[in-house]
Structure formats: structure tokens, C-alpha cells
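Student: my questions are about this predicted structure, shown below with the sequence.
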Amino acid sequence: MPDGDNMNRILILAPAVVAVACSVAAQPPAPGAPAPVPLFSDGVIKSFTPADNPITDAKAKLGDMIFDEKRISTDNAIACNTCHSPRNGFTTHTETSRGVGDQLGKRNAPSILNAMFYKSMFWDGRAETLEEQATLPILNPIEMGQKDPTDVVAKLAAIPEFVEAFQQVFGHPVNWADMGKALAAFERTRLSTEAPFDRYLHGDEKALNASQRRGWALFTGKARCGTCHTYDAALPLFGDNRFHNTGAAAQKQDYNQLAARAARTAAAGSQAEKDKLALETDFSELGRFLTTQKKEDIGAFKTPFLRDVLLTGPYMHDGSLETLWDVVGFFNKGGERNPFLDAEMKPLGLSENEVDDLVNFLGALTSDRFGDLRAAELDRQRTAFLYRRAVQHQTANRGR
């Protein structure tokens, strides 16, 4: 039986968890609020924008229209923003995403915030550009379910506002290639803005509290987060644009057997077939290997940027870690052992207080325009984590 303290803790925490079970929604800034301070200069944005698809207001607006349009799915029920909701940090706050016919995929929907700065798209990098990435979900059987681009074009071409917008932006009728360009242009406008961490670096010592400052020291030191989530003052995204096996999926599969089967299946596969393997089969857990067929890429997934990470849980490629406390705890133990584990994955020896400090620092990477949400979401995640830990302790005590 659990002792009295454990039981009391569970009884106290349970109502709080019910009250904050859902992640806090990221609302637009209130009218009259100060304008967000850009994090990236116009020059930086231009340098990461392809010359054949410059961003214009009209093109980004058209991309936004397509992004919100449910009629591009087979059942007229799924839009891009279904899985990448602006209210949820451009993700879903669910482990994995549901598509047409309520089908459940294998991957967590990554946020599109700052996606323009990735060198390749999706968790496994199977798309090289945003233009390519933007249209693949439309043709995936369990996402939007369309079988052919011509079907999608025909649906949009029957909607007068899209006919007019395509003519205005591109000078010709609705077509598949320009759909991808418009969506990509819109996604390139979805960027994080200045956060408390940036104001601290610019000399505002009060922008971070003592716990967050200790967390920053841990991030660059004992916790070794910067090994993969690198900080570059010129492009301060906290990511290395590389792929790593952290062991997040190692408990689910025998990597060697899975890789042998996948190599036979994916070797001659088209892009659409690889997309299907990544989202519909157990081969999803092989990560980057599905694209490269290189043994060293087995179980490796892309390092996500950490800007606004507080708003985009649950975490990891499969959404298996609910809170940032779970994420730091996972890395604190050195990930999950497997034959292909990244060499940098080692136990960190962080104390509970140090874990708290590190999570508090990660919260300081939340854009100031979401400032009202920062404390609420930290509290929600902390409460959920503590409640689950209390239940686990109770279960363990019962088994003694």
C-alpha cells in the first residue's frame, strides 16, 4: 500500500491535472499589444528563400488559404491546419495525427515554425524542400487521402476565390506546382520572435530568473544539450540540422530485423512509397534509414529546433514524451540503449533541481508574443509530470 504522503499527493494533484489536461492554446497577440520583435533579419530570410519562389504578401496569403482549406482532402474534413494548428504552436498536442477516415499515423506532427531553416523536411528528411514537403501530405492515404494531383487541382479550380487568387499571384490557372510554392511561401512566414532569452543576451539581466540562468549554464555545460541543439548567434534556432538515434523508438522494435525488411521494401521505392512507409508501417521507427539506406541512420531522427518548444508538446518523433520534464529525464538517463545509439548519448547525472532549471530555461525560448501562455503551460506540464510520477510511485509501493 502507498504511504500517507504519497496518497495525499495523488489526491491533491488529481483535480489539478483534470483542470489543465489539455495544452494551453497559443492565441494571437491581443489588440494593442506591442508588435513582436523579429528574431531574423530580412536579409537572413531572403538568403534562405529559393530564388524561384520569392515571398510576396499575396502569395503567402494564397498559401494561408490553401493551408486552411479542408476541401483539398478526399472527405472535405482535413486541412493542413488540422494537424498544424496556429492555436497549438502549429502542431496538434496529440502523440500522432489523425487523417481522413479518422486514420492514425505513426509520426508526431512537427511544428512548421521556423521550418524554412531546415535543410530537409519531415522527421526523416525525406523531402528536400518546403515546396516538396507541402504537397506530400495531400497525397498520403492516411493524411488527406487524395490519389492524384489532378483531383486536387480540379477541386480548387471549382472555387472562385482560388481561381482569382492563382491568377493574381501566378498569372495562370490553379496548378499543382504553384500550390506547393504558395504553401511554402506561407510556411516561410511562420517564424518565432524575440523571447526572454534574447533580451537577456542583449543585456536585460532581469529577462531570465535565477532558475533560467542556471538552466542556460546547464544547457551549455553539464547537460550537454548544445552538442546537438547548437546555439549560433547568427541563426539562434538551437538545432544542428542533423539526424541522431537517441533510442526513442528502441523499446518498440528490433532494429536489425526491421532494417533488413525495410531495405528490401524501400530500396527501389518512389517518394510516395517512402512516404507511406514512414507514416503507415512499423518501418516508421527506422527514421532516416528509410531515405538513405545507410546502416548508421537506423533509428535516427532530425534534431528539432527549440524555439517555442514549450508550446509544441508532446515530444519526440512519435509524441511518446508528454512533457519537457519527460524529455529531459529521457536524456538524463542517456536515452534508450540500442546497437545504433548516437555516441553522444550518455547519462548526464542531473539532479531533480537541475532538471527543473533546464526545463525553465527551455520555457524562456518561448516568443514574447506568447508570454501569457508561458507560465500557464509550464505549470500544466509540471503538474502532469508530478501527478504521473506520484501514480508510478504508488504503483511501485503496492508491488512491494
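Tutor: Looks like it arrived, so ask away. Residues are numbered from 1 along each chain as shown.
Student: for the rest of this, base every contact and every neighbour count on C-alpha atoms.
Tutor: Noted.
Student: next up, the contacts around the residue most central in space within the chain.
Tutor: Nearest to the centroid of the C-alpha atoms of the chain, with distances taken as Cα atoms, centre = their mean, sits Pro110, at 2.7 Å. Contact analysis of Pro110 by Cα atoms under 8 Å, 6 or more residues apart in numbering lists 84, 90-91, 122-123, 312.
Student: how much distance is there from stretch 380-398 to the middle of the chain?
Tutor: The offset between the C-alpha centroid of stretch 380-398 and the centroid of the whole chain comes to 25 Å, using Cα atoms, centre = their mean, to the nearest Å.
Student: buried residues, it. List them.
Tutor: Neighbour counts over stretch 380-398 (16 or more other Cα atoms under 10 Å) mark 380-388, 390-391, 393-394 as buried.
Student: would you map the strands across this protein?
Tutor: Assigned strands in the chain, in chain order: 243-244, 301-302 (criterion: DSSP state E).
Student: nearest to Asn175, of those?
Tutor: Each of these has some distance to Asn175 by Cα to Cα; the shortest is strand 301-302, at 31.1 Å.
Student: list the contacts of that closest one.
Tutor: Residues outside strand 301-302 that contact it (Cα under 8 Å, 6+ apart): 122-125, 241-245, 287-288, 317.
Student: between these, which is closest to Leu365?
Tutor: Among those, and counting by Cα to Cα, the member closest to Leu365 is Asn241, at 18.3 Å.
Student: so who does that closest one touch?
Tutor: Under the contact definition (Cα under 8 Å, 6+ apart), the residues listed for Asn241 are 118-120, 302-304.
Student: take the one below as the second:
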Amino acid sequence: MNRIILPLLILGALFSCAEPSSLDKPLIYDQEDPNRPELMKKAQDVFQSVTPREYTPNPYEKVQLGKMLYFDNRLSKDGNISCNSCHNLETFGVDNLPTSPGDTHELGGRNSPTTLYAYMHRQQFWDGRAKDVEEQAGMPILNPVEHNIPSEEFLVARLKSIPEYVEKFAKVYGEQTHETLTFDHIGDAIGAFERRLNPRSRFDEYLDGNDEMLTALEKEGLTIFMDEGCTTCHSGVALGGSMIQKFGVYQDYWELTGSETIDNGLYDITKNESDRYLFKSPSLRNIEKTYPYFHDGSVDSLSTAVQIMAQTQLGKELEEEKVEKIVAFLKSLTATPDAELIAVKNRE
């Protein structure tokens, strides 16, 4: 009996230590693999993973300085808000409010978009009036409805009274210029921090070749998303953020959103009639978590937002089943920021 059992035990041990069978391995394809599924090929032609995306490299010290500024209430006149108040990194870079209260508790006129992936956008703000996150970072600081800082000089003088900031700005910018603590450098440091806010989602892993990262339902939603024309505005690495587009191509947006105020969009800046109701097409990354939707935060439901977009932008009324499949796909874009990067326990 023992002579039979012992060899069997040895064989069992060998098989238990063996490499997993091919059936146990994830289906990962190289970009040039001719066996890639057709859906993956099509998606890789339209979208881009955050993985190979190069952001402007910044020294660790600059990123940490930007983080300190991002969370600091002293960047508002009365110390009531920070950048993180409206763009809360614990809730995917938003505050989930239609519009946000500023330093004086007055509400802003538009929904606060997420700062996650924002550096990937071609322009900043709903009307695209800032060219990058560095320029954008300084503008709410001087806005009387937002941070309410009366002038650039006011904030620079305030931060220069804090020895730690003087030391940190000197360390980061000392080799570049004699004047290290400037308003432009404040925006530059905050931008350096925001350029690190680019977590990987399951959809990124799918684009990188792992076919098993999306469920069958999500793949159906991805197919519908592309076939129905949603990628006209929502493509590329950020799935949006690359163009200014009229909201309401086929139907006035407020008829469907129930917006209390009709926002003229870019027209308010240019006064060109052709710019009326033009807004930046937002990124769809983390869209599941960044409700309420649209420039005025007028819609809470993602399903409703998808249907409204189909009607206003594509002139289509999608079947409920298609909408829900698109929503399933959009949820694959959810990605949590790196906990260590956004942790504030060591904030000075």
C-alpha cells in the first residue's frame, strides 16, 4: 500500500508546483499581435491608455510643494477653502455638488470639474479660457466668488510670511531665478502635483492588451459607445477634454436638463454669436463618481446624462438597454488615485 501511495504523493506535489495551464493565464495581447480581438484593435485606434502617457516630469520636491499648496486653506482670503474643497481627491477630484461654495460661501456659476487627468485636456475650464493646469491653478485664487484673494501680491506676501514656504520655494526654484516665491510659481507647483493625478483604470489595462479586464457587458457597451458616435467628442487618452463643442446640436440642452439658468458658454467671453452654448467636452474618466453632470451640475443620474447626450449631440433616442450597456462600459473607467500621493496626514 505505502509503495503505491508514495509515488502518487510525489506526482501530486510536482503537479501542484507546475506552471499554470494556458487556460489559467490572462489573455494579454501585444499591440502588433494579429490575434488581438477586433474590438480591442478598434478601441486601441480610438483611445489611448494612461500607461504610456508622458506627463511633464517634475522633481519630487516640486510635486510635494504643489500638494502642500493644493490642500492649504491659506490660499483663500479668509481661510475657508483650499483647492481640495471643490476638487476633493478623496471623492475623485470633485465635491459632488452642482456648484461649489467659495471663501465667502457664495456659490460659483458652474460645476467644479475633476482635477484627475485634467492636465491631459487641451484647455482648462468649461469655456477653455486657460491653456494648461498651471495657468488654471492661479485663476480661481483671484476669483472673488472662489478663493477671493484680492491680488497676486497679497498671496505672495502671505506665503512669504511663512518660513517653511520660503524655504521650499527656494529649494524648488532657486536655481532658476532669483525671485523664487512668485504667483506664477504657485500655479506652476500646483500644476506639477496635478500632473501626477492619473490613476490606471481597468479600461487602461484592456487597452494595454489584457482582454479579460472588461466583462462581456462592458464590451457590448464599448461597442455601442463607438458605433453610436460618442467618440466624436470623447476619444483619446482622456476620453474627452480635447475640444470645445456646442451643447445642444440637435435640441436645446436646457429642455432636457431642466437647467434653471441658460448658460451661454464661450459666448460670454468672446461675444461671438457662433460661440453661444459652446463648452469643453469633459473627460469621461471616473464619470461614474463625478456626478452631478454637465456644466451646471443639473443631472444626477449617469444613465439620464447618457440619454441626454444622445439626444442633444447625436439626434438619437437610445433604447434603455443600450444606455445601460454604455453605463456599464463607462464604469470601467473608474480609477482611484494613489492613496500615498493624495494622503494629507503629513501635511505641514
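Tutor: Structure received. This structure is a prediction, so every number in the text was calculated from the model and none was measured.
Student: tm score of chain vs chain?
Tutor: The TM-score (TM-score structural alignment, normalised by the length of structure 2) is 0.75; 280 aligned residues with a Cα RMSD of 2.3 Å.
Student: measure the counterpart of the residue nearest to the centre of structure 1 in structure 2 to Ala43 of structure 2 for me?
Tutor: Correspondence of Pro110 of structure 1 to structure 2, assessed by TM-score structural alignment: Pro113. Remark: distance between Pro113 of structure 2 and Ala43 of structure 2 (Cα to Cα, to the nearest Å) = 25 Å.
Student: mean neighbour count and distance to Lys155 of structure 1 added to the strands of structure 1, as TSV?
Tutor: What follows is the strands of structure 1, written out as TSV (neighbours: other Cα atoms under 10 Å; distance: least, Cα to Cα, whole Å):
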stretch	mean neighbour count	distance to Lys155 of structure 1
strand 243-244	22	37
strand 301-302	24	34
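Student: could I get the ones you listed as JSON lines with distance to Ala217 of structure 1?
Tutor: Supplementary listing: these in JSON lines, determined by distance: least, Cα to Cα, whole Å:
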{"stretch": "strand 243-244", "distance to Ala217 of structure 1": "23"}
{"stretch": "strand 301-302", "distance to Ala217 of structure 1": "24"}
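Student: wait, which of these is closest to Thr74 of structure 1?
Tutor: So among the strands of structure 1, strand 301-302 is nearest, using Cα to Cα, at 29.8 Å.
Student: in structure 2, what stretch matches the closest one?
Tutor: On the basis of TM-score structural alignment, strand 301-302 of structure 1 is assigned to residues 279-280 in structure 2.
Student: give me the mean distance between the matching stretch and structure 1.
Tutor: By mean Cα distance after the TM-score superposition for structure 1, the fitted stretch 279-280 of structure 2 averages 0.4 Å away from its aligned residues in structure 1.
Student: next one: that stretch to chain centre, how far?
Tutor: Between the mean C-alpha location of stretch 279-280 of structure 2 and the chain-wide mean there is a distance of 15 Å, by Cα atoms, centre = their mean.
Student: repeat for stretch 203-218 of structure 1
Tutor: Here the centre of stretch 203-218 of structure 1 is set off from its chain's centre by 25 Å, with Cα atoms, centre = their mean.
Student: buried ones in that stretch?
Tutor: Neighbour count says stretch 203-218 of structure 1 has 207-209, 211-218 buried, by 16+ other Cα under 10 Å.
Student: from those residues, which is closest to Arg224 of structure 1?
Tutor: For these, the residue nearest Arg224 of structure 1 by Cα to Cα is Leu218; the value is 7.3 Å.
Student: follow-up on the earlier one: will you turn the contacts of Asn241 of structure 1 into JSON lines that also has distance to Leu136 of structure 1?
Tutor: Below are the contacts of Asn241 of structure 1 laid out as JSON lines (distance: Cα to Cα, whole Å):
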{"residue": "Tyr118", "distance to Leu136 of structure 1": "17"}
{"residue": "Lys119", "distance to Leu136 of structure 1": "17"}
{"residue": "Ser120", "distance to Leu136 of structure 1": "14"}
{"residue": "Lys302", "distance to Leu136 of structure 1": "18"}
{"residue": "Thr303", "distance to Leu136 of structure 1": "21"}
{"residue": "Pro304", "distance to Leu136 of structure 1": "20"}
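Student: among these, which ones are buried?
Tutor: In the contacts of Asn241 of structure 1, the ones that pass as buried (16+ other Cα under 10 Å) are 118, 120, 302-304.
Student: turn those into CSV, including distance to Glu187 of structure 1.
Tutor: Formatted as CSV, the entries for these read as follows, by distance: Cα to Cα, whole Å:
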residue, distance to Glu187 of structure 1
Tyr118, 12
Ser120, 14
Lys302, 19
Thr303, 19
Pro304, 16
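Student: just the closest of those to Gln146 of structure 1, please.
Tutor: Gln146 of structure 1 lies nearest to Ser120 out of the buried ones among the contacts of Asn241 of structure 1, by Cα to Cα, at 23.6 Å.
Student: counterpart of that closest one over in structure 2?
Tutor: Using TM-score structural alignment, Ser120 of structure 1 sits opposite Gln123 in structure 2.
Student: just Leu311 of structure 1 next, same as before
Tutor: Alignment note: Leu311 of structure 1 maps to Lys289 in structure 2; criterion TM-score structural alignment.
Student: my guess is its match contacts Gly93. True?
Tutor: No. Counting by Cα atoms under 8 Å, Lys289 of structure 2 stays clear of Gly93, with 9.2 Å between them.
Student: and those two? Which one has more around it.
Tutor: Neighbours per residue, other Cα atoms under 10 Å: of Lys289 of structure 2 and Gly93, the larger number sits with Gly93, 25 against 18.
Student: start and end residues in structure 2 for stretch 387-395 of structure 1, please.
Tutor: Under the alignment (TM-score structural alignment), stretch 387-395 of structure 1 falls on nothing in structure 2.
Student: ok, now stretch 81-97 of structure 1?
Tutor: The aligned range for stretch 81-97 of structure 1 is 84-100, by TM-score structural alignment.
Student: just the terminal-to-terminal distance for that stretch.
Tutor: Stretch 84-100 of structure 2: ends 11 Å apart by Cα to Cα.
Student: gap between it and the chain center?
Tutor: Distance, stretch centre to chain centre, for stretch 84-100 of structure 2: 12 Å (Cα atoms, centre = their mean).
Student: got it, and stretch 242-250 of structure 2?
Tutor: Taking the mean of its C-alpha atoms, stretch 242-250 of structure 2 sits 19 Å from the chain's own mean (Cα atoms, centre = their mean).
Student: now do stretch 205-218 of structure 2
Tutor: When distances are taken as Cα atoms, centre = their mean, stretch 205-218 of structure 2 is centred 20 Å away from the chain's centroid.
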